[in-house]
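Novice: Compute the structure for the input listed below.
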Amino acid sequence: MSNDLECAKQGFLIEVEELLTSMEDALLHLEGSPDDMEAINAVFRAAHTIKGTSGIFGFDDVVSFTHVAESLLDKIRDNEITINKELIEVLLKSGDHMSALVNEVIVNDNNISATLMRTSGELISQLNAFMQQAPSAVIIKNTAKNRVETLISDIQVVANNNWHISLRFGTEVLKQGMDPASFIKYLQQIGNIITLSVLTEKIPSLEIIDPEACYLGFEISFQTESVKEEIESVFEFVQEDCDIRIIPPNSAISRYIELIQELPEEDDLLGELLIKGQVLTSKELRNALSKQQLDNDLGDGKSIGQILVEQGVVNRDVVSAAVEKQQSVRTKKNAESRIVRVNSDKLDELINMVGELVIASASASLLANKSKQTELEEASSLVDDLVDSIRNNALSLRMVPIGETFNRFQRVVRDLSGQLGKDIGLVITGADTELDKMVVEKIGDPLMHLVRNSLDHGLEVSAQRIALGKDPQGKIHLNAYHDSGSIVIEIIDDGKGLNKAQLLAKARDKNIIEEGQVLSDDEINNLIFHPGFSTADSVSNISGRGVGMDVVKRNILALRGTVDLESTEGIGTVVRIRLPLTLAIIDGFQVGVRDDAYVIPLDMVIECVEYVTDKETENNTNQKSGYFNLRGEVLPLVKLKDHFNYVPVEDEKEVRANIVVVHYAGRKAGLVVDRLMGEFQTVIKPLGKLFSEIKGIGGSTILGSGEVALILDIQQLLQDAEEHELKHVS
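Specialist: Here you go, the predicted model:
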């Protein structure tokens, strides 16, 4: 197998994942809005594209299964089948199966396991069962007397006794021995072609044209006594590679609107769109254009659509649909022209190189400052600014909205709430909040554990909620927002909350706490993160084995994040995860303690003040932390010399200390340091296992001098300050 073909298959796999994601989102939306035609079309397009591309690669098993699903979706589009919860369930399972099939044929060189084949057969049977519910075909005569009466009395119809056929042949039909012209001729055996428009916009320039490819499309006005199935049978041999839309005579305007929306995405003029949709003729358009030119000469310019409506040539709704189609095509083309797919490994390599560039730039800047040459210092400053811009732009390439991760839980909540017999809805806010792609990829599993726990343990069944005076439907709320240079993700439920008495009893049974030991509310809540701790009365396939929550905390800590839990019994629970925006490069504030350098994330720095002590504080040399009066506010202090156990030196030169006021998650403290060394672009380097247990250190970086500086873990330092404060109060 050639490398080019393998790359093409991997590209197809990525495309399938994107299509199935959009298909799942649309299906979940249809569960609440079953009449949303745009969502129905989105589901159909996803299945149709997967089937067509699978056919190009020769994945016949994928094509066979997807064709059945596509046929069902086509009947849904034609309003022959009504959407209900059971149908959505089968289509969701079909989407999952499509994903499994495509992965299987790519990994196993177009071979399918017996298990997947059995699943295909079961799902095809279910899909066919729904198709058998569609009403039988109705013969439509070409007389006004025998028109089919619409179910909606006030719906508007296009007064046209002709069928409309829209054809888009696949590029491979000629290579498969099919002649598009022969199908057009065969139509005349079952009726008469009134008008035929050949679409040539897809034909490329001579330099790149493939003489064996078909680029043609047709819009046909057709008279016949045949039913729709007979017309479709004309194109039976090319249905797999041809996009066919057939509109019966005297159809509702909505059918023509749908056809206009389904036309190939070509940047046509409004008039051309209307002609291709067989809504008006070329003569009517020319007459309208003459009218428009006359109005322009008189100084009363109007759009072509407005003139067509005023002359009574075209219905206003159809013109509106054509205008929307035109605008959406142009918008999408403009957006696509600005998007380039890049392998994530290349982005990671770029970030690493930018990190090395930052270190090299800092080194050059240090040497320039030592040289005392004004011109060299100015040139170095200019390079620093450029490096800073490159760094920001490079990091922005990896920033992605968290909404895609949140949306995956729509399906999780739907499926698990059904298994548990609970009525649960998912609310998403802050979906546009961006953070590093690497963080997004690694936070998915912890979020899954937390959502499943809320579903299983947190939320009650409807009967219990009604008895408690709550809304029968429980709610899980996923929220994200930026705060102090971090991103905060909240998982909120309005369930029963944590039973603190039960938590304490379980903790004592497992010897996690001693009998009589007094814990704060936060300490009691955080017991659930202890390894092997569970309050579930029984084990299910969802939760209850005492694994997961400790793994959640460990994974979040590995991302340099924190997790906190708040719960009120009978009201609900909030799990709050705080994560860094990026794991690569940050703006830092460099400080010194004796001859060592430390870096504080700049987003956590509020201000710097001089450390002035009174006699009582000076005599209290054994305390690792004290307090500082910051304009009337009591500020807990963390002395880095004491925290990191610097050995006192008798002849140490007296220095005037400074306080760096920092904040994190609504808490404040002051870090006592010897020197303030200014802002510094910090390339985060991981610590080795030897240093991983040191409290208060979150990583390391390389200075311009080549020396290593440690990055302070502000969250841990603030926690130590709080613990000291509690001990001092007690």
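
Novice: For the rest of this, base every contact and every neighbour count on C-alpha atoms.
Specialist: Will do.

Novice: So which bits of stretch 657-668 are buried?
Specialist: 657-664, 668 (16 or more other Cα atoms under 10 Å).

Novice: Kindly report the same for stretch 683-692.
Specialist: Neighbour-count burial for stretch 683-692, with 16+ other Cα under 10 Å as criterion, is recorded at 683-685, 687.

Novice: now, which of these lie within strands?
Specialist: Members of the buried residues of stretch 683-692 lying in strands (criterion: DSSP state E): Val683.

Novice: Same list, the buried residues of stretch 683-692, but as CSV with distance to Ala501 please.
Specialist: Shown next, in CSV, are those (distance: Cα to Cα, whole Å):
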residue, distance to Ala501
Val683, 46
Ile684, 43
Lys685, 43
Leu687, 40
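
Novice: quick one: which of the buried residues of stretch 683-692 is nearest to Ile524?
Specialist: Using Cα to Cα, Leu687 is the member of those that lies nearest Ile524, at 31.2 Å.

Novice: Second input sequence below; structure requested for side-by-side comparison:
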Amino acid sequence: MSADDDMREALDTFVTEARDLVQQLEDGLLELEAHPSAAETVNTVFRAAHTLKGSSGLFGLRHLVQFTHVVETVLGSVREGDLGVSPGLVSSLLPCADHIGAMIEGLAAGRLEPDAAQAAEGARLLAALEPYLPDGQGALATDGADPAGGDPAPERAWRLSLRFGPDSLRNGMDPLSFLRYLASIGTVSRVSTDAAALPAAEEMDPETCYLAFEVELLSGAPKEEIEAVFEFVREDSDIRIVPADHQLDAYVWAIRAMPESDRVGDVLIGSGVVTELEMTEALRIQQEQAARSGTQPVPIGEILVEHGIVPRPIVDAALNRQRKTTESRSQDTTTIRIDAARLDRLIDLVGELVIAQSSTGLRAGAGEAQGEVMRLVDEVRHSALALRMVPIGTTLRRFERVVRDVGVELHKEVSLVITGGDAEMDKALVERISDPLLHLVRNSLDHGIEAPAERQRHGKSGQGTLRLNAYHDAGSIVIEVSDDGRGLDRERILAKAVERGVVAAGAVLSDQEVYDLIFEPGFSTAETVSNLSGRGVGMDVVRRNVTALRGSIEVDTARGVGTTIRIRLPLTLAIIDGFLVGVGSASFIVPLDRVTECVELPPGPLGRDCMNLRGEVLPFIRLRELFDIPGEPARRQNVVIVEQSGQRTGLVVDALLGELQTVIKPLGVLFSRLKCISGSTILGSGEIALILDVGPLVADHSEREHLLRARPAA
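Specialist: Next up is the predicted model:
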């Protein structure tokens, strides 16, 4: 791999981390607007901006460093208590978070510099922040100077011991770039190398890093900012940052002036000589040593001295000011990022394993060993799918920003209530359902929830409520978008449908059929066209996207009370539990979560397409006729009863072949317009079986029957 490839990989890692930081920044700002005095939230958003700036500087992204520094300066004033949180401040900072996100996406697309339009937008946003900047720092927004040197903090001398890991060069890291960035946040007064660490020339590997530096730095930046410079090499390098020897007395005097009741760790962090990251690492070492020895933990101060994090005089000063000692606990949570393509490949391999296992089962019979293999394959399948399952709460919480911005635009007061955020679903589904949910949320805010004055006239609170709820139900996940607004107007929808020719005049429709008309292409009851609605584009796309995910959508509404739109989706798109049926020489898979029961087709049905099921008239679909399968039907046919949105329908088949785990294979572009088929699978025998999409199958059949019944009347 070339150096350019290594740097591109490192930059991709930065982009991934930066996206998370931007999301933290946005979530924190929204939280601050609701709870302005939340100190921990202030610290969170400040750290997000601070880390973004430091990491950007490591890659020489000057435009990102300069912009983020101004945002960080404003947030620093909030953290210090010099600036209060107000709606105006949040409204100025949120577009800045969007702009940072846009610059990050530009990096992902290969644009290392902003274009003219993006630069102009950045200047406009920074100008809006000038009223919130400390005196004398407004020029930072426009003069293009390096912001790193503009901190008003007093300069301190630091001694840095840098031992870069042997794989640093292979990972695309240039040790000299770290020294260059240090010069941008302070003055590097001395750099020395440790020549004794170098091997003999004939033993050197040109791709291995042997570099070690001793650096003296004079900087007004806090230790956290200096430490953040080395974030991308910290895991495999030895980085020590301690005060210079001639600065020890200054720290000792500062510690003596601190309150006596603080713990040692709090004293050291408060003095700026230890960062929270270093203290967390020291606590982890303390716990590991105690676990190995089985004795009382070594005092945290001794660990800090032993590992060269803090000089002895400073620890002694902190101990002298400590009045009581309390053991601290640290929870070490580690996560690992996995490339989505690798995870998809694992799922594909598990799918092939399921197919191979089914084939082996047909040939080997149901022996004890085969049963054990089947059990293990099933566990592997569940474990592999669990890797792709993520809580939907992260996606739902992103709509806090949408609700806020749309509410401001429409002059409506709306509170967002999110429940069921712990419900998990396939990450691929989460990404593809975001856009449909976005339209439903905006639609509820625009059409559903009334203006405050109108709500109060009807005896409601002036503030409306939008609820997002998610829960698991019968092998599916259900997502509800509910509002306490005006509800759907049945007569108005029906009149608009007749006017547009969607429904014949005088047609008798049930309430559900009328409400389903809002999903027709081009249908809209809005009287005016706005930025949000009125063009008749959106709800039909929502239904089409949901259907493409093998899901269904339904409406539950009450006039003057509110509306709930309910989306039901499978938990995953990769593997499903299915029920195999046969029709002539063809095989079909029915999703098992849609099957309620199986019965034999009675010899004398009530009509051509319905039967008596324990006193209930049950419509059914003959799959042989639907798919034009040649041959005579079996003497004794069966009916697989499926349920979709509360409606039960029978599927007439020749044979019931039992349950099986089904690996879904896409049909390709040629069959992309098929409404009733969601995919295919390979059976253990090597034959192909089509997977039925129950929702469109039932809806399409109902529509055809409705048209057939309407023809004689016409």
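
Novice: and the buried residues of stretch 657-668 of structure 1, which two are the farthest apart?
Specialist: Those two in the buried residues of stretch 657-668 of structure 1 that are separated most widely, counting by Cα to Cα, are Ala657 and Tyr664, at 22.5 Å.

Novice: Looking at the buried residues of stretch 683-692 of structure 1, which one is closest to Gly704 of structure 1?
Specialist: Once Cα to Cα is applied, the member of the buried residues of stretch 683-692 of structure 1 that ends up nearest Gly704 of structure 1 is Val683, at 11.1 Å.

Novice: so which of the buried residues of stretch 657-668 of structure 1 comes closest to Asn111 of structure 1?
Specialist: For the buried residues of stretch 657-668 of structure 1, the nearest to Asn111 of structure 1 is Tyr664 (54.0 Å; Cα to Cα).

Novice: Tell me the secondary structure at Cys609 of structure 1.
Specialist: Check again: residue 609 of structure 1 is Val, not Cys. strand (DSSP: H, G, I helix; E, B strand; the rest coil).

Novice: That one and Leu30 of structure 1, how far apart?
Specialist: Val609 of structure 1 sits 59 Å away from Leu30 of structure 1, taking Cα to Cα, to the nearest Å as the criterion.

Novice: Of those two, which one has the most company?
Specialist: Neighbour count, other Cα atoms under 10 Å: between Val609 of structure 1 and Leu30, Leu30 has more, with 21 against 13.

Novice: what do we get in structure 2 for that one?
Specialist: Aligned by TM-score structural alignment, Leu30 of structure 1 pairs with Leu32 of structure 2.

Novice: wait, what's in contact with its match?
Specialist: By Cα atoms under 8 Å, 6 or more residues apart in numbering, the contact list for Leu32 of structure 2 reads 38, 41-42, 85, 90.

Novice: and which of these is nearest Asp249 of structure 2?
Specialist: Val42 (32.0 Å).

Novice: Which residue comes closest to that closest one once chain neighbours are left out?
Specialist: Leaving out its chain neighbours, the residue that sits closest to Val42 of structure 2 by Cα to Cα, 6 or more residues apart in numbering is Arg79, at 6.0 Å.

Novice: which residues touch that neighbour?
Specialist: 39, 42-43, 46.

Novice: at 10 Å what do you get?
Specialist: Applying Cα atoms under 10 Å, 6 or more residues apart in numbering to Arg79 of structure 2 gives the contacts 39-43, 45-46, 73, 85.

Novice: aligned partner of it in structure 1?
Specialist: In structure 1, the residue paired with Arg79 of structure 2 according to TM-score structural alignment is Arg77.

Novice: For the stretch 151-300 of structure 2, just list every one of the helices.
Specialist: 175-185, 223-228, 248-256, 264-271, 276-293, 300-306 (DSSP state H, counting those that start in this stretch).

Novice: can you redo these as CSV with distance to Leu657 of structure 2 and mean neighbour count?
Specialist: Formatted as CSV, the helices of the stretch 151-300 of structure 2 follow (distance: least, Cα to Cα, whole Å; neighbours: other Cα atoms under 10 Å):
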stretch, distance to Leu657 of structure 2, mean neighbour count
helix 175-185, 65, 17
helix 223-228, 61, 19
helix 248-256, 78, 16
helix 264-271, 67, 21
helix 276-293, 56, 16
helix 300-306, 66, 18
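
Novice: No further questions, thank you.
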